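Visitor: this one's structure only:
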């Protein structure tokens, strides 16, 4: 009987051990289960800072703990970080006084724009056409008018709107027009819809656009009826005035015999979101103090509040591929590495970031508030959208950031992948934050698709079998990096991309830090060999003046460089720590 019991016990132990081993393998079933939950309607798209985002973070932390990872943040799996989640109105008013007094009601007749400064102003009204000043295109609404200490009222869009790819299109942005008006001395700018807006005359949507305010100017929009009321005193018609300018392509600016009193007050609402982190300690005395980072973002678009490509009523954007797939990858790799932890030379940190969809907020905060000295990180591996493998095509970014990468990637490709290499270290995902700290990176990506940033990016479209192959490949690459006797070297890869929003003829080479809520344009990094690098600019610098233009945010910067050509030398003022530094920067061609 005892022998029988021992045989049964041994058999049970064998089954149990086999199950444990299987559970620590990378499997398509576990990948599918992770993605199915993270991309479920229950989590409502995991928008940064929401309750559903927190629930997803707790799920990731539980999986880290289950896999045997230690908490990465001083005994916690969670790292909180602040971000601007929304805006709200304070005390706003708009009154016009001339022969008669006209008082407008906020959100009914007028609206302050989200990027308006908080100011109380008073001044005479100048109609300045479309608010465009472009000498090179022989069009200037500000020619022969003085707007210093006055308030300009302008049409939205531009006068050549019916011409595809008109050169005036780059001057049509509301932020750009506000910056131009401010730089010409105006204390306020009032926008009016043109008559081609399907006659709805909707007020601007009050929504945070991810950048700092335009300092030093009040910015509002009023209804066309209110504008027509002002013009009627002069015997003019708003639609005819607009038509006259667009047909003749000539400005028609003038003073309106009216004074405006305007107060704009828009408050930014700060919220909290979370990064999740765990680690496995290496076992080699020589290398255990070096760290390999494996990460992915777990946030998505919620109900399509921002950055959605879907046109229609609000719907949950579940983000199965973007990026529940990458998050599932982190969980599977964490489990796999944990099962082999006795063989690790270097330590491994696993991170899931939120705030990526809002501008790499979580990873940017992490690299500036890292749980260990960040110089100890030897490599960062990022996974973003790895769930739609098609035709065995796998794209890898960052392949030029170390001399080791291409050999390692090719030698470990026993899976038959058709590899596409992109050398750049900066790019549209969280590896950028690490590369800005001079860390070699690899970013794995199976390609975009028609469901990108739409409600249709659901778990049933995931190729979990293909993702299993991708993760096993990443595991083999990561294992070689972890166990190599030689630390990967870092290479700076030239990237001719200034981060501009509008087209530009010049190259500066700055990389924006979207997490920087500062008065100025904060740099997340600079491209090697770029004008910015040659001038001595570096990550963390805040550009406050570019030539004669005050810089309050990235938009001010992008507009300012549009006034220059390759070869121009520009004086740039930066803030570095508590110092104000002036540097000379010579622009190059893109």
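Guide: Thanks, I have the structure now. Note that the structure is a prediction, hence the values are computed from the model and not measured.
Visitor: Every contact and neighbour count from this point should use C-alpha atoms.
Guide: OK.
Visitor: At which residues are the helices of this structure located?
Guide: Listed in chain order, the helices of the chain (DSSP state H) span 2-23, 28-38, 51-67, 174-183, 224-232, 238-248, 326-339, 361-368, 405-411, 431-435, 464-483, 531-534, 554-561.
Visitor: Tabulate those helices (a markdown table), appending distance to residue 396 and mean neighbour count.
Guide: Shown next, in a markdown table, are the helices of the chain (distance: least, CA to CA, whole Å; neighbours: other CA atoms under 10 Å):
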| stretch | distance to residue 396 | mean neighbour count |
| --- | --- | --- |
| helix 2-23 | 28 | 11 |
| helix 28-38 | 21 | 21 |
| helix 51-67 | 25 | 19 |
| helix 174-183 | 36 | 22 |
| helix 224-232 | 51 | 17 |
| helix 238-248 | 48 | 15 |
| helix 326-339 | 14 | 25 |
| helix 361-368 | 19 | 23 |
| helix 405-411 | 9 | 15 |
| helix 431-435 | 12 | 28 |
| helix 464-483 | 11 | 21 |
| helix 531-534 | 26 | 20 |
| helix 554-561 | 28 | 22 |
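Visitor: Switch these over to TSV; also include distance to residue 587.
Guide: Formatted as TSV, the helices of the chain follow (distance: least, CA to CA, whole Å):
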stretch	distance to residue 587
helix 2-23	56
helix 28-38	46
helix 51-67	43
helix 174-183	21
helix 224-232	42
helix 238-248	35
helix 326-339	38
helix 361-368	27
helix 405-411	32
helix 431-435	24
helix 464-483	38
helix 531-534	6
helix 554-561	9
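Visitor: this is the other structure I want to compare:
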């Protein structure tokens, strides 16, 4: 799971489940057997042997083979495109080699090779070669609202390699207003706007967090090469006076394969219930996403993702077994273990675009992401999506499971795979046991899992599906966008990006009613290529542009719709 907003800040309603409610339905398997099975399956999926289950990795293959074996042992039917498997592709850019040469005014040259903890090209910098004179610009910050412009005394940086310090002069103050202007992206974008042919970032302060080397990145790129030289390189402003630099970055396109695992119980019913959970995680953090900051020269750590989301995958396998043995035969059941969730809901997005069943027959979708860490003191978990059907509000509070407390959130969108189904007009529920310190860290291991809590969530879902078994198909309602938590931007368009799109521009996967994009007339599959005066080459450009715009501003957005350019008026 990726958190777009803090789950702990959800605007929710606390209710004790089951006041005047219904007790859990009798399960066709004992509590002890379920908990033993949960521990067995989860501890395997989160074992070091699977190396964090990164999409396209050996560990992902071991995980999906394990899930397939479980479905086969339960006589769950295959419903993928190749048996149980549905394969999708993810294009990435791999750094094959990089050369950095600094030539001082005396003609002496210093060569730097890639050292992942110290010297390396920055992800998303343009590949290729640039050789130009260097210009020192201090911290490289332009913040007119704060009266700061590090470029003010420089005649021109056009056609030169800009050299700047990482961070900002007030870096020891975590609340400094300079922080928003001093991100790596903001600095590079400012240099590009000023006409730089390349960017070199150096670090001269021990307290500033240095970037990580990412040998595999997403396209598209920034329009210039970008290189980082860490504090251990010993370089400072004086080394670049009158100097010339050469930056050369060689890359190649690689294609990673992700694999959804899809099983099916065919009761020959009119409608189908989808139950999903993603099984991929971060591996050794090769593609980013970790919240762990390793020490200098520390080897990459395996991120086992026990809670995120071996817990949901193990619960999925248990629920598949329970419904194979249950008396509930008025729905079919589709079980999907998604891959690529950590890279932007890729597996679920691919499935809804390439479904293996008729999605018009889907009654509702249940998603489980991080269901293994119910706090034993608070004894609560959350359900999102309660506003996606008018009947959820009457059904959910009637279920009683061991005096569990439930936090209800109406929003149908969020940072997990249920969003892909919500965007197609399908009622959804997303089960989540809560955030914790170990989220996206190597310490998210299976020994910390609350298996009794996972059992309680399984009981809740089993009881819920049982209550709905003989009821008519749920109607769908759109929900308001959840806006809790502090936004990094002054404005938002209210769109869901298409993370599988790898062309130029930002492809829209969905819009939120009442938000600027929807009001302006943007639709699913539109490609944003310009916002205001800023060209949008991809996600990075889009995010940087949002940071430059003001709420209430009236401007235009240029899009591609079915190959034709359109310009729409938009109020931010």
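Guide: Ah, there it is. Not measured: the values here are computed from a predicted model.
Visitor: After superposing, what score do the chains get?
Guide: A TM-score of 0.84 describes the superposed chains when it is computed by TM-score structural alignment, normalised by the length of the second structure; 536 aligned residues with a CA RMSD of 3.2 Å.
Visitor: what's the closest of the helices of the first structure to residue 157 of the first structure?
Guide: helix 174-183 (8.3 Å; CA to CA).
Visitor: Report how many residues lie close to the residue nearest to residue 562 of the second structure when sequence neighbours are not counted.
Guide: Distance criterion CA to CA, 6 or more residues apart in numbering; nearest residue to residue 562 of the second structure, sequence neighbours excluded, is residue 526 at 7.7 Å. Residue 526 of the second structure has 23 neighbours, counted by other CA atoms under 10 Å.
Visitor: what separates residue 526 of the second structure from residue 509 of the second structure, distance-wise?
Guide: Distance, residue 526 of the second structure to residue 509 of the second structure, by CA to CA, to the nearest Å: 8 Å.
Visitor: what angle sits between the longest strand along the first structure and helix 326-339?
Guide: Longest strand of the first structure, by residue count under DSSP state E: strand 266-280. Orientation note: strand 266-280 of the first structure sits at an angle of 30 degrees relative to helix 326-339 (axes from the mean of the first three to the mean of the last three CA atoms, to 10 degrees).
Visitor: gap between strand 266-280 of the first structure and the chain center?
Guide: Offset of strand 266-280 of the first structure from its chain centre (CA atoms, centre = their mean, to the nearest Å): 15 Å.
Visitor: after superposition, how close is that strand to the second structure?
Guide: Superposing on the second structure places strand 266-280 of the first structure at an average distance of 2.0 Å from its equivalents, by mean CA distance after the TM-score superposition for the first structure.
Visitor: buried sites along that strand?
Guide: 266-268, 273-280 (16 or more other CA atoms under 10 Å).
Visitor: One more: stretch 187-206 of the first structure?
Guide: Residues of stretch 187-206 of the first structure classed as buried by neighbour count (16+ other CA under 10 Å): 187-195, 201-204, 206.
Visitor: Show me where the stretch 301-450 of the first structure has its strands.
Guide: Using DSSP state E, counting those that start in this stretch, the strands of the stretch 301-450 of the first structure run over residues 347-353, 377-383, 393-397, 418-422, 441-445.
Visitor: can you count the residues close to the aligned residue in the second structure for residue 221 of the first structure?
Guide: Under the alignment (TM-score structural alignment), residue 221 of the first structure maps onto residue 228 of the second structure. The local packing of residue 228 of the second structure (other CA under 10 Å) involves 26 other residues.
Visitor: Equivalent analysis for residue 214 of the first structure, please.
Guide: With other CA under 10 Å as criterion, residue 214 of the first structure counts 26.
Visitor: Please tell me I have it right and it contacts residue 552.
Guide: Yes: assessed by CA atoms under 8 Å, residue 214 of the first structure is found in contact with residue 552 at 6.2 Å.
Visitor: which residues are in contact with both of the two?
Guide: Counting by CA atoms under 8 Å, 6 or more residues apart in numbering, no residue touches both residue 214 of the first structure and residue 552.
Visitor: got the residue ranges for the strands in the stretch 51-200 of the first structure?
Guide: For the stretch 51-200 of the first structure, applying DSSP E, counting those that start in this stretch gives strands covering 70-71, 78-89, 93-97, 101-104, 110-112, 119-127, 133-134, 139-140, 151-155, 188-192.
Visitor: Same list (these) but as TSV, adding distance to residue 390 of the first structure.
Guide: Below are these laid out as TSV (distance: least, CA to CA, whole Å):
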stretch	distance to residue 390 of the first structure
strand 70-71	36
strand 78-89	35
strand 93-97	56
strand 101-104	56
strand 110-112	47
strand 119-127	54
strand 133-134	47
strand 139-140	50
strand 151-155	47
strand 188-192	47
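Visitor: and of those strands, who's closest to residue 459 of the first structure?
Guide: Ranking those by proximity to residue 459 of the first structure (CA to CA) places strand 78-89 first, at 26.1 Å.
Visitor: Tell me the mean distance between the closest one and the second structure once they are aligned.
Guide: With mean CA distance after the TM-score superposition for the first structure, strand 78-89 of the first structure averages 3.1 Å from its match.
Visitor: So which elements touch that strand?
Guide: strand 266-280, helix 361-368 (3 or more CA pairs under 8 Å, 6 or more residues apart in numbering; DSSP states H and E).
Visitor: With the flanking residues excluded, which residue is spatially nearest to the residue positioned nearest the centre of the first structure?
Guide: Nearest to the geometric centre of the first structure sits residue 359, at 1.9 Å (CA atoms, centre = their mean). Leaving aside its sequence neighbours, residue 359 of the first structure sits nearest to residue 514 (CA to CA, 6+ apart; 5.5 Å).
Visitor: Quick one: map that neighbour onto the second structure.
Guide: Per TM-score structural alignment, residue 514 of the first structure is aligned with residue 499.
Visitor: ok so, going back, contacting residues for the match of residue 221 of the first structure?
Guide: Each residue near residue 228 of the second structure by CA under 8 Å, 6+ apart is listed here: 118-122, 200-202.
Visitor: Tell me the spacing between the aligned residue in the first structure for residue 268 of the second structure and residue 525 of the first structure.
Guide: Structural alignment (TM-score structural alignment) places residue 268 of the second structure against residue 283 in the first structure. According to CA to CA, residue 283 of the first structure and residue 525 of the first structure sit 34 Å apart.
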